[in-house]
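Student: What follows is a predicted protein model with its sequence.
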Amino acid sequence: MIPKILHYCWFGKNPKSELAQKCIATWSKYNPDYQIIEWNEENFDVNQHPFVKEAYEQKKWAFVSDFARVKAVYELGGFYLDTDMEITRSFDDLLQHKAICGYEFKGRPFSAFFAAQPEHSFVKEMYAYYLQQEEMKIMANTTIFSKLLIEKYGASSGDQYQELANGVTLFPSHYFSLDVPKNYVIHHFEGSWLDAAHQSTYKEMVNLYGHLKPIVEMKNGKIVMKDLIYNRKVYNIDQILEQIPLSYIIQFVKNKFLEKLKLKKT
């Protein structure tokens, strides 16, 4: 089982943003009997390894956190969350799993939220990766995380529930990332790995994905879309097409036209 511990990292001794404070407040609101541990310079040795030492000296707080999060969850077990993650319900029904993680969107499992029992093999392999680094490498933790899940644990690129090797459970994006009605966590994307200009756009992109996913995968999508536009007149076609880059529309029409020509020739 996963212990009732919520881990987060706050290195650099800077004051927490208003968003971070609001998000962290939701953790105890929905999980009042969980221990919350903040990892910082006071309780984590930033000189213990060349990777984390160099990252700290360069004030790359996100990379310090990359090392600290896997070490903490490997040794103690529990849930790791980025400080820009808002909890929306109790984690109690997740405790039964050996290890859990989720998709940010299709094809991209992410490391902003994950959990495991102590010394689980998946987190051990993540931790081993950092221990093998002789210096800091500018590589997103999510890239390493996704590669390991796909190549060693058999995760598929689809954004769906999956039970993987060694008791790792992979959840769809609406569980721990998207701002949708039924979830556990909303990710607000305020991380230091994104500059200010891209934070809002990235969040909007991920949440738009959450809304588009059921439409794209809908079996009768064309019929429903036609009903909304022509019968119920909820939207007109121009409003929808205006949101799609013109070059994509032209390429789509071109491909469809060529398909029809090939069919006629045969």
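Tutor: Yes, it's here. Residues are numbered from 1 along each chain as shown.
Student: contacts and neighbour counts: CA atoms only from here.
Tutor: Will do.
Student: Going along the chain, name the helices of the stretch 101-250 of the chain.
Tutor: With DSSP state H, counting those that start in this stretch, the ranges of helices along the stretch 101-250 of the chain come out as 121-131, 141-153, 173-176, 196-216, 221-226, 237-241, 246-265.
Student: In TSV, list those along with mean neighbour count and distance to Tyr74.
Tutor: Below are the helices of the stretch 101-250 of the chain laid out as TSV (neighbours: other Cα atoms under 10 Å; distance: least, Cα to Cα, whole Å):
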stretch	mean neighbour count	distance to Tyr74
helix 121-131	18	6
helix 141-153	16	14
helix 173-176	25	20
helix 196-216	15	29
helix 221-226	13	44
helix 237-241	11	47
helix 246-265	10	45
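Student: With respect to Trp61, which of those helices lies nearest?
Tutor: Across the helices of the stretch 101-250 of the chain, the minimum distance to Trp61, taken as Cα to Cα, is reached by helix 141-153, at 12.4 Å.
Student: Tell me what angle the closest one forms with helix 121-131.
Tutor: Using axes from the mean of the first three to the mean of the last three Cα atoms, to 10 degrees, one finds that helix 141-153 and helix 121-131 are set 130 degrees apart in direction.
Student: picking up where we left off before, tabulate the helices of the stretch 101-250 of the chain in a markdown table, adding columns for distance to Leu19.
Tutor: Conversion of the helices of the stretch 101-250 of the chain to a markdown table gives the following (distance: least, Cα to Cα, whole Å):
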| stretch | distance to Leu19 |
| --- | --- |
| helix 121-131 | 28 |
| helix 141-153 | 22 |
| helix 173-176 | 17 |
| helix 196-216 | 13 |
| helix 221-226 | 37 |
| helix 237-241 | 32 |
| helix 246-265 | 36 |
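Student: Below is an additional structure, to be compared with the one above:
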Amino acid sequence: MIPKVIHYCWFGRGKQPYLIRHCIKSWKKVMPEYELKCWNEDNFDVNKIPFVRDAYKARKWAFVADYVRFYALYHEGGIYLDTDIETLKPFDQFLDKPFFAGTEVRGVNNKYISVDVSTFGCIKGHWYAKQCMEWYHDKPFLDKSTGKVSGDVVQVVATNILLPIGYRKENKDQQIKDVYIYSNQYFANKENNPNRQEVYSIHYFDGSWVDGKHGYFYSFARKHDLMHIYRKIEVLTSFIRRILAFREKK
């Protein structure tokens, strides 16, 4: 059985914005009997491997968490949640699975599909968590030839490890050995505008790792702790665009 422990990461010692505080509060409300464990500089050696060390030096906290999530669950078992995940229902029904995760569906026409390890759980010592963790052990943070992060984001790493043994990039429930991958209606992408009675959690994609310019309103919201409002507007506009696109097809 997966232990009733929710692991999350908060590196950099910065203040948690409203959206993050709201999400963590939802975990406590929905699953009050679960223990919460925050991984940070006080209980994890950021110099453990070169990937994490260099990501930390570059202040890329999300990439530090990419490794630490697997380290935490491999060594202790439990459930990992990104801090921008709001929980709506208890995860109790998944605790008898050796490993469970969701599906991420993004991009134009939902073309991008991958294993979603922003929400996942496993028993202590699980082989898949170990393989994901060990992928980072011999990788530099940045690829010298491209200047980009080695292996891309954590979802790509997790997906590429599972593909050779039967995972299909499809938005449906799948079982690969003792790994259970659920459709994104369980641990939903925010773009899906899900019926809250049918899902367990919503991922708001806070995007704290994203570089570059994303417009005035994005920058303003990030600077003034208004990302929770920005994301709600983003969901609404996405919903309106889909309605208009549907009407145009008629």
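Tutor: Everything's here; your move. Keep in mind that what you see is a predicted model, and the values were worked out from it rather than measured.
Student: Tell me how the two chains score on TM-score.
Tutor: TM-score for the superposed pair, counting by TM-score structural alignment, normalised by the length of structure 2: 0.78. Supporting figures: 213 aligned residues with a Cα RMSD of 2.6 Å.
Student: Return the distance of the closest residue to Ile215 of structure 1 other than its chain neighbours relative to Thr88 of structure 1.
Tutor: Closest residue to Ile215 of structure 1 in three dimensions, ignoring its sequence neighbours and counting by Cα to Cα, 6 or more residues apart in numbering: Gly221, at 6.3 Å. Note on Gly221 of structure 1: its distance to Thr88 of structure 1, by Cα to Cα, to the nearest Å, is 30 Å.
Student: what do you get for Trp10 of structure 1?
Tutor: 22 Å.
Student: Tyr184 of structure 1 now?
Tutor: Tyr184 of structure 1 sits 5 Å away from Thr88 of structure 1, going by Cα to Cα.
Student: Where do the strands of structure 2 begin and end?
Tutor: Assigned by DSSP state E, the strands in structure 2 fall at 5-9, 35-39, 78-81, 85-87, 99-106, 112-122, 174-176, 179-181, 187-189, 201-203.
Student: Tell me which of those strands lies nearest to Lys29 of structure 2.
Tutor: strand 85-87 (8.7 Å).
Student: Now tell me what touches the closest one from outside.
Tutor: Among residues not part of strand 85-87 of structure 2, those counted as contacts by Cα atoms under 8 Å, 6 or more residues apart in numbering are His22, Cys23, Ile24, Ser26, Trp27, Val30, Thr119, Tyr200, Ser201, Ile202, His203, Tyr204.
Student: what's the mean distance for it versus structure 1?
Tutor: In this overlay with structure 1, the average offset of strand 85-87 of structure 2 from its partner residues is 0.2 Å by mean Cα distance after the TM-score superposition for structure 1.
Student: Leaving out the residues flanking it, which one is nearest to Leu131 of structure 1?
Tutor: Across the structure, with Cα to Cα, 6+ apart as the measure, the residue nearest Leu131 of structure 1 apart from its sequence neighbours is His49 (7.4 Å).
Student: what does Tyr136 of structure 2 align to in structure 1?
Tutor: Tyr136 of structure 2 maps onto Tyr130 of structure 1 when the alignment is built from TM-score structural alignment.
Student: For Ser111 of structure 1, which non-adjacent residue is spatially closest?
Tutor: Setting aside the residues directly before and after it, Ser111 of structure 1 is nearest to Thr142 in space (Cα to Cα, 6+ apart), at 5.2 Å.
Student: quick one: that neighbour and Phe110 touch, right?
Tutor: Yes: at 4.9 Å, Thr142 of structure 1 counts as touching Phe110 under the criterion of Cα atoms under 8 Å.
Student: Between those two, which contacts overlap?
Tutor: By Cα under 8 Å, 6+ apart, no residue touches both Thr142 of structure 1 and Phe110.
Student: ok, and the closest non-adjacent residue to Ile144 of structure 1?
Tutor: Setting aside the residues directly before and after it, Ile144 of structure 1 is nearest to Met126 in space (Cα to Cα, 6+ apart), at 7.9 Å.
Student: Actually, Val156 of structure 2.
Tutor: Once chain neighbours are set aside, the closest to Val156 of structure 2 by Cα to Cα, 6+ apart is Ser114, at 6.9 Å.
Student: which residues touch the one you found?
Tutor: Thr103, Glu104, Val105, Gln155, Val156, Thr159, Lys169, Glu170.
Student: got it, and Leu95 of structure 2?
Tutor: By Cα under 8 Å, 6+ apart, the neighbours of Leu95 of structure 2 are Met1, Ile2, Pro3, Gly121.
Student: what does Ala116 of structure 1 align to in structure 2?
Tutor: Under the alignment (TM-score structural alignment), Ala116 of structure 1 pairs with Cys122 of structure 2.
Student: Please report the distance of the residue nearest the centre of structure 2 from Asp84 of structure 2.
Tutor: Residue closest to the mean C-alpha point of structure 2, counted by Cα atoms, centre = their mean, is Ser118 at 1.8 Å. Separation of Ser118 of structure 2 from Asp84 of structure 2 (Cα to Cα) stands at 9 Å.
Student: Overlap in contacts, these two.
Tutor: Common contacts of Ser118 of structure 2 and Asp84 (Cα under 8 Å, 6+ apart): His203.
Student: before we move on, back to that, of the helices of the stretch 101-250 of structure 1, which approaches Glu163 of structure 1 most closely?
Tutor: helix 141-153 (9.5 Å).
Student: Which strands and helices lie in contact with that closest one?
Tutor: Applying 3 or more Cα pairs under 8 Å, 6 or more residues apart in numbering; DSSP states H and E, one finds that helix 141-153 of structure 1 contacts strand 108-116, helix 121-131.
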